[in-house]
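> Here's my sequence, what's the structure:
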Amino acid sequence: MRVIRVDERELTARLDGLAGLLADTVAGGASVGFLAPLGHEEAAAWWRGRAADVAAGRLAVWVAREGERVTGTVSLALPDKPNSRHRAELVKLMVSREARGRGVGRGLLATAEEAAAAAGLTLLHLDTETGSPAEHLYRSAGWTRAGTIPDYAADPGGELRPTTLYFKRVGVPSAAG
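Just a heads-up that it's a prediction; the model follows:
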């Protein structure tokens, strides 16, 4: 597996693979903001809409590949307010169904955390569907549960589900270190 940070040009070049990944993720039941069925063109249009944010530095996107095939992605949404420049939101961690269980998600998560720390960020936060497999990944990677919001978002089937908020300090020495 190879993980690369993509710029606007590379995002556009990988559009087909990213759209396939997003559609596959939604078809697999992951709650990433879309209802099923999600068509390839709709998924491609969503990714195309992220290009301006990548170009402007408001969104950092990493892509995991096996050869030329996109197997996963993760992004950091970077804030633009002066009082929040120390933090970012981890968004759209997705792994193709066929690549799950092989460390792709953990590798993408570690990449985003390391890049955030290298950029001087000290706090990351995210939300994920309560009870989803992603919760285990975040807890095992040292993320702290902050709370749960009921009926936060619809899952791909349209059912309202709770979401759990998590945070993690990065780039700062731990109390033990």
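> CA only for contacts and neighbour counts going forward, please
Noted.
> Which positions within the helix or strand encompassing Thr163 qualify as buried?
Using DSSP states H and E, Thr163 sits in strand 160-169. For strand 160-169, burial by neighbour count (16 or more other Cα atoms under 10 Å) applies to Arg161, Pro162, Thr163, Thr164, Leu165, Tyr166, Phe167, Lys168, Arg169.
> Please give the structure of this sequence too, so both can be compared:
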Amino acid sequence: MIDYKQLNAVQAQPVLAELGDVLQACVADGASVGFTDPADRAAIDTFWQGIIDSLDGNECDLLVARDNDAVVATVMIDYCGKPNGRHRAEICKLLVHPAARQRGIARQLMKLAEQHAWDKGITLLVLDTRSGDVASQLYLSLGFQIAGEIPAYAESIEGRLDATTYMYKLNSR
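Predicted structure coming up:
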């Protein structure tokens, strides 16, 4: 059974290695999520430690999915701290361990992240995804709209420069 939960810094610290395992597996599987070397565990752990350190502020929230108490998926809501952007947030690091895919976990995490953001008064969500990735279809099915595409945006683990698609969703409540 999959359990979904928001983690604060105290709750996230003990699962730092599990968060790293999910990110590392997704990068090794070819995900375009900011990392190009799945073997660079130090960079992955440093990334997650930085996120954990920011969880108790108003910078971001971390939601996870657990299967038998092991973290198998993540999504972050990164809040804009600028005075003119307090109404918006970015969805990032939607990661599902390759061994846990095709079970609806990403869809459920996205629905929970949206609800969480709306409940905090956010009225605009944005995200970006590698153009053509399967994730694009998930986001479209959840009501996100395409804002545009930027070519040669991010380097893949194969060294190729891939385009990214920017998407948004307005709170319809």
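> ok, back up a step: which residue range of structure 2 does the strand holding Thr163 of structure 1 align onto?
With TM-score structural alignment applied, strand 160-169 of structure 1 matches the range 161-170 in structure 2.
> so how much does that stretch differ from structure 1 once superposed?
Compared with structure 1 after fitting, stretch 161-170 of structure 2 has a mean deviation of 0.4 Å; criterion: mean Cα distance after the TM-score superposition for structure 1.
> Can you state the mean residue-to-residue distance of the longest helix anywhere in structure 1 versus structure 2?
Under DSSP state H, the helix in structure 1 containing the largest number of residues is helix 40-56. In the superposition against structure 2, helix 40-56 of structure 1 averages 1.8 Å from its aligned positions (mean Cα distance after the TM-score superposition for structure 1).
> So which elements touch the next helix or strand after that helix?
Using DSSP H and E, the helix or strand that follows helix 40-56 of structure 1 in sequence is strand 59-66. With contacts taken as 3 or more Cα pairs under 8 Å, 6 or more residues apart in numbering; DSSP states H and E, strand 59-66 of structure 1 sits against strand 2-6, helix 40-56, strand 69-77, helix 104-118.
> which residues touch Thr36 of structure 2?
Contacts for Thr36 of structure 2 (Cα atoms under 8 Å, 6 or more residues apart in numbering) come out as Val27, Glu155, Ser156, Ile157, Glu158.
> Can you say which of the helices and strands packed on strand 59-66 of structure 1 is packed in most?
strand 69-77 (a mean of 23; mean count of other Cα atoms under 10 Å).
> tilt between that one and strand 59-66?
160 degrees (axes from the mean of the first three to the mean of the last three Cα atoms, to 10 degrees).
> other SSEs contacting strand 69-77 of structure 1?
helix 15-27, strand 59-66, strand 87-95, helix 104-118.
> Could you give the number of residues near Arg58 of structure 1?
Neighbourhood size, Arg58 of structure 1 [other Cα atoms under 10 Å]: 15.
> In space, what's closest to it - neighbours in sequence excluded?
With Cα to Cα, 6 or more residues apart in numbering as the measure, Leu78 is the residue that lies nearest to Arg58 of structure 1, at 5.0 Å, once sequence neighbours are left out.
> OK, contacts around the one you found?
Counting by Cα under 8 Å, 6+ apart, Leu78 of structure 1 touches Gly57, Arg58, Leu59, Ala60, Arg85, Arg87, Ala88, Glu89.
> What is the neighbour count of the first one?
Neighbour count of Gly57 of structure 1, defined by other Cα under 10 Å: 15.
> and if you look at the last one?
Other residues within reach of Glu89 of structure 1, judged by other Cα under 10 Å, total 17.
> Could you double-check that it sits in contact with Thr122?
No - counting by Cα atoms under 8 Å, Glu89 of structure 1 stays clear of Thr122, with 11.5 Å between them.
> list the helices and strands the strand holding Thr163 of structure 1 packs on?
strand 123-129, strand 144-154.
> thinking again about what came up before, tell me which of the helices and strands packed on strand 59-66 of structure 1 sits nearest to Leu21 of structure 1.
Closest approach to Leu21 of structure 1 among these is made by strand 69-77 (6.9 Å; Cα to Cα).
> ok, residues contacting the closest one?
14, 17-18, 21, 58-65, 88-96, 99, 104-105, 108-109, 112.
> Just the angle for it relative to strand 87-95, thanks.
Using the same axes, to 10 degrees, strand 69-77 of structure 1 lies at 160 degrees relative to strand 87-95.
> Show where strand 69-77 of structure 1 falls in structure 2, residue numbers please.
Strand 69-77 of structure 1 maps onto residues 70-78 of structure 2, going by TM-score structural alignment.
> what's the mean distance for that stretch versus structure 1?
Averaged out, stretch 70-78 of structure 2 is 0.5 Å away (mean Cα distance after the TM-score superposition for structure 1).
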